[in-house]
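Got a sequence here, can you model it:
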Amino acid sequence: MRLRTVLATFTAGLAAATSLAAAGPVNANPQQNHGNSAANTACSPSVSLDRFSDSLDKTTYDGTFVGNFSALAVDRDGSLAAVSDRSSLFRLDPRTLRPTGVVPLADENGAALDSEGLVVDRDGTRLITSETEPSVRRYGPTGALLGRLPVPDALRVAPAGRAVPNGTFEGLTLLPGGRTLLASMEYALSGDEAGTVRFQTWTRRGGEFTLGAQYAYRADAGLGVPEVQATPDGRLLVLERGFTAGVGNTVRLYLADPRRATDTSGVENLTGQDGVRPIGKTLLADLVTCPSQGATAKQPQPNPLLDNIEGMVITGPSKGALKVLLVSDDNQNAVQTTRFLHLRVRV
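Next comes the predicted model:
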């Protein structure tokens, strides 16, 4: 299957987000630096930091802890959907980020999910990954389970497959046109070269998603892939992330292009010597270079702005760039922070 470049407007979810882009500023951390000079915003020539917000850190809504965020999406009405890896799906106000609703998620047996990736489909269906098996399930807006997608055996967690626990489907995105769904594994399969992760696709046929091509992506040494988002032209924004105790987090943003990559669905082991062409990537920014804008960290970090960044969504266009919202997963941990970063990314 080919991944085509689509020189068109945003897909339905992103189109709804254009109203979000015009909705005005989000409440920011009181310590935020509001300066607009290049020195106050530039992370790299391609990425700038507009602002950050810690407003939801260690809060609750309707009896549910607000945090553990692993993915973001723009809903059809322009609001934000945010999934927690503790099996909760939140609705957030796009202006204030405050929760306006929450529904619990469960599997076929009523058990909680380790929910990680999120897509709002064109009909409002929520596509949500769990990295436990892994799986991709379909839910209605009220949390009703509607079904699940097929997953290749090799991507299942051992002993059923070759995936490592907590290293499976972290990212999920729908490509322009809405016909191709893509999920990113966080870490390599057993037998694959360290750092080489697989991106699995599904193709929509007759309203249902069937298994499509698979691609290799080489993450930087020691890093995994927590999130991936399709750009309007069919390329991918890819987050790479790692953590070193006593040092802190590494978070890098790449632009990746899968169009000439080899389909690896029939390749048992990715060794680097197998003739496979991986997805090409270009570094947009290492977030350690972003201005801290007065952010503080509760544990050692190479930049106090950094935390366990795990979720990402494109919220709309902005003067030749993309407005990108990142969120960290605080793991409900006193030394971590639920933090939103508002970026402008030129691709």
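
contacts and neighbour counts: CA atoms only from here.
Fine.

Now do stretch 179-196: everything it contacts.
117, 155, 162-164, 167-175, 197-205, 216-228, 269-272 (Cα atoms under 8 Å, 6 or more residues apart in numbering).

change it to 6 Å
162-163, 167-174, 197-204, 217-219, 224-226, 269-271 (Cα atoms under 6 Å, 6 or more residues apart in numbering).

Pull up the distance across stretch 338-347, start to finish.
Start and end residues of stretch 338-347 are separated by 27 Å (Cα to Cα, to the nearest Å).

structure for this one too, so we can compare:
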Amino acid sequence: MVVSALCVVAVAIPSLVWWQAGDAEPSSGPCSDDVALIGHSDALDGAEYEAAVPVDGLSGLAMSGPSRAWALADNAPGRIFELDLGTTGAVPPAARAVHLRTLRPTGGGRFDGEGLVLEKGGRTVLVASEAGPSIRRFRVSDGVQTGRVELPRNLVEWAGPENLEALDASPNGRYLYAGLEAPLFHDGKARGRSLLRIQRFRGTPGGAYVPDKQFAYQSAAGLRVSELVALGGDRLLVLETNHAEGQGNAVRVFGADLSRAKDVSKVASLQSEPVDAFAKKWEPVDLVTCPRGGAAAAQPQLNPLLENAEGMTLGTAPLASGPYKGRMPLFLVSDNNNSPHQITRVYALAIRLGRAAAG
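Here you go, the predicted model:
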């Protein structure tokens, strides 16, 4: 998730209309009133960087240019791959890894990277690790760790193994948002919905970030937070996912407004908090409603397009032409968990942010 303003000049990205040749069904089209599928690419599935390093286990995504993104691999050792997203006219799209950096965390302990932010200027990245948990800063040039962000005590002492999963910075870089995948021990669930926390940090890109506020967020029933995108003004896009045996993956994108949510930094348990203490939510899209043409599934899915999506990032500029002109591109990447029954897949969506954010 690159730290840059959303008020940018539209650029032409001519081949964002991706499809597989010979499809009987369209591989692009509306998923909802505010979101359309531009296309998907499986070109990274089974791919290796320079025929040596598998490009898999991708769990975070951050734009580095109009058609480039850094992807975070969650398997050891920690790595980031710079991806060409295939927006050069190729059919099918030629998504490929063009650079690799091995991360070099210090201080010992396990490192399980899940969330990724490319800081302003592109010289450093922030990585959220579920193991620890921790948020660390690395130089892009050589992968060396140069610092870390101090976490609030409750996120360390009361978190289970499924904790820091999502990370992004506001467009101006002033705020950093970290989302939990599962509830803290004292928070739990209510009617099957996880009572989660989103931590906001205040600081400057490349400089220090300190804990600022903590917000309550309730997931949809049976789902967990996989990623978030900061839109500015304490508004987020939140990726919620899960997997059910025999039905496959659920992949839904929600909008969340934290601006009127209560600061729960000092609240011991969210179980007693009223509904209005939580972030306001709305749902721009459930990917099960997207066109399915051309997608292949490695296991049962309600829609073969669905996979284990874990990374999400907003494009650098609105689409300048085509049926979705003026919308922002939204990219997702799936984590294959190094399994033959899962696929590394890149998705390109077009989202109408203004309308979606109105809730």
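
I'd like the TM-score for the two structures, please.
Once superposed, chain against chain, the TM-score is 0.87 (TM-score structural alignment, normalised by the length of structure 1); 330 aligned residues with a Cα RMSD of 2.6 Å.

and the longest helix for structure 1?
helix 12-21 (DSSP state H).

where's the next helix-or-strand element following that one relative to the chain centroid, distance-wise?
Toward the C-terminal end, the helix or strand that comes next after helix 12-21 of structure 1 (DSSP states H and E) is helix 38-41. Helix 38-41 of structure 1 has its C-alpha centroid displaced from the chain centroid by 25 Å (Cα atoms, centre = their mean, to the nearest Å).

Average offset of the very next helix or strand once past helix 38-41 of structure 1 relative to structure 2?
Following helix 38-41 of structure 1 in sequence order, the next helix or strand is strand 47-53 (DSSP H and E). Once the two are superposed, strand 47-53 of structure 1 sits an average of 0.6 Å from its aligned residues in structure 2 (mean Cα distance after the TM-score superposition for structure 1).

Please name every helix or strand in contact with the helix or strand just after strand 47-53 of structure 1.
Counting by DSSP H and E, the element after strand 47-53 of structure 1 in chain order, helix or strand, is strand 59-61. The contact analysis (3 or more Cα pairs under 6 Å, 6 or more residues apart in numbering; DSSP states H and E) places strand 59-61 of structure 1 against no helix or strand.

how far apart are strand 59-61 of structure 1 and its match in structure 2?
Counting by mean Cα distance after the TM-score superposition for structure 1, strand 59-61 of structure 1 comes out at 0.8 Å.

In structure 2, what stretch matches that strand?
Strand 59-61 of structure 1 corresponds to residues 47-49 of structure 2 when matched by TM-score structural alignment.

Of all residues in structure 2, which one is nearest the centre?
Nearest to the mean C-alpha position of structure 2, by Cα atoms, centre = their mean, lies Met312 at 2.8 Å.

need the contact list for that one.
Applying Cα under 6 Å, 6+ apart, the residues contacting Met312 of structure 2 are Leu61, Phe331, Leu332.

repeat that for 7 Å
By Cα atoms under 7 Å, 6 or more residues apart in numbering, the contact set of Met312 of structure 2 is Gly60, Leu61, Glu227, Leu228, Phe331, Leu332, Val333.

how about those residues in a markdown table, adding neighbour count and secondary structure?
A markdown table is the format used below for these (neighbours: other Cα atoms under 10 Å; DSSP: H, G, I helix; E, B strand; the rest coil):
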| residue | neighbour count | secondary structure |
| --- | --- | --- |
| Gly60 | 34 | strand |
| Leu61 | 33 | strand |
| Glu227 | 32 | strand |
| Leu228 | 31 | strand |
| Phe331 | 23 | strand |
| Leu332 | 21 | strand |
| Val333 | 27 | strand |
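
Farthest pair within the residues you listed?
Across the contacts of Met312 of structure 2, no pair lies farther apart than Leu228 and Val333, at 12.9 Å, counting by Cα to Cα.

the helices in the stretch 51-200 of structure 2, which residues?
153-157 (DSSP state H, counting those that start in this stretch).

before we move on, back to that, helices and strands around the longest helix of structure 1, which ones?
Applying 3 or more Cα pairs under 7 Å, 6 or more residues apart in numbering; DSSP states H and E, one finds that helix 12-21 of structure 1 contacts strand 69-74, strand 309-318.
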